[in-house]
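Student: With the sequence up front, the predicted model follows.
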Amino acid sequence: MSNKPVATPNGSLPNQVPRQPEQPSPSATSASYARAPRMLDSSALMGDQALVLIQHQGEIYRLQTTRQGKLILTK
């Protein structure tokens, strides 16, 4: 019988850290959904304004705060 180590199903040898699966290229469409979303504080967007206009793909959206401090996004 051989003393040669046998690879596990994921390709690593015993006592080794398993290989991580290959990450999709940054240009892949699904790659942006695989990463954690960017978090911004609402004050970074709103500043001292109650209404901010956001242009997205040629459309204008309104982001506004209510009297109760909630956010509303409308087209």
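Tutor: Sure, I can see it.

Student: From now on I want contacts and neighbour counts done on CA atoms only, so please keep to that.
Tutor: Will do.

Student: those strands in this protein, which residues are they?
Tutor: Listed in chain order, the strands of the chain (DSSP state E) span 51-56, 59-65, 71-74.

Student: And here is the other one:
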Amino acid sequence: MRRTSDTAPGSRSKAAAVTTPAESAKAAMKPAAASAGQRVVSSDALLQGQSHVSIAHNGETYQLRATRLGKLILTK
């Protein structure tokens, strides 16, 4: 577990919050806000309840799959 606080490194606070590595990873994976002109499409919108979808790009077909663990895999 990792302690996070607003205090300087090396000092300890009684009110320090405790986060798990999984919580830290989830926070790091949050999508950044879309900048001007950048379009964000959710995986739910692409998959529409299916486990995979075919994507045509530059004359090639790719498969986007969602795993049971919530990860995405893009294959040619």
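Tutor: Yep, that arrived. All values derive from a computational prediction rather than experimental measurement.

Student: After superposing, what score do the chains get?
Tutor: Scored by TM-score structural alignment, normalised by the length of structure 1, the superposition of the two chains gives a TM-score of 0.51; 42 aligned residues with a CA RMSD of 1.7 Å.

Student: still on that earlier bit, Serialize the strands of structure 1 to a markdown table and add fields for mean neighbour count and distance to residue 32 of structure 1.
Tutor: Converted to a markdown table, the strands of structure 1 look like this (neighbours: other CA atoms under 10 Å; distance: least, CA to CA, whole Å):
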| stretch | mean neighbour count | distance to residue 32 of structure 1 |
| --- | --- | --- |
| strand 51-56 | 14 | 17 |
| strand 59-65 | 14 | 22 |
| strand 71-74 | 12 | 22 |
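
Student: Same list (these) but as JSON lines, adding distance to residue 36 of structure 1.
Tutor: Supplementary listing: the strands of structure 1 in JSON lines, determined by distance: least, CA to CA, whole Å:
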{"stretch": "strand 51-56", "distance to residue 36 of structure 1": "21"}
{"stretch": "strand 59-65", "distance to residue 36 of structure 1": "23"}
{"stretch": "strand 71-74", "distance to residue 36 of structure 1": "22"}
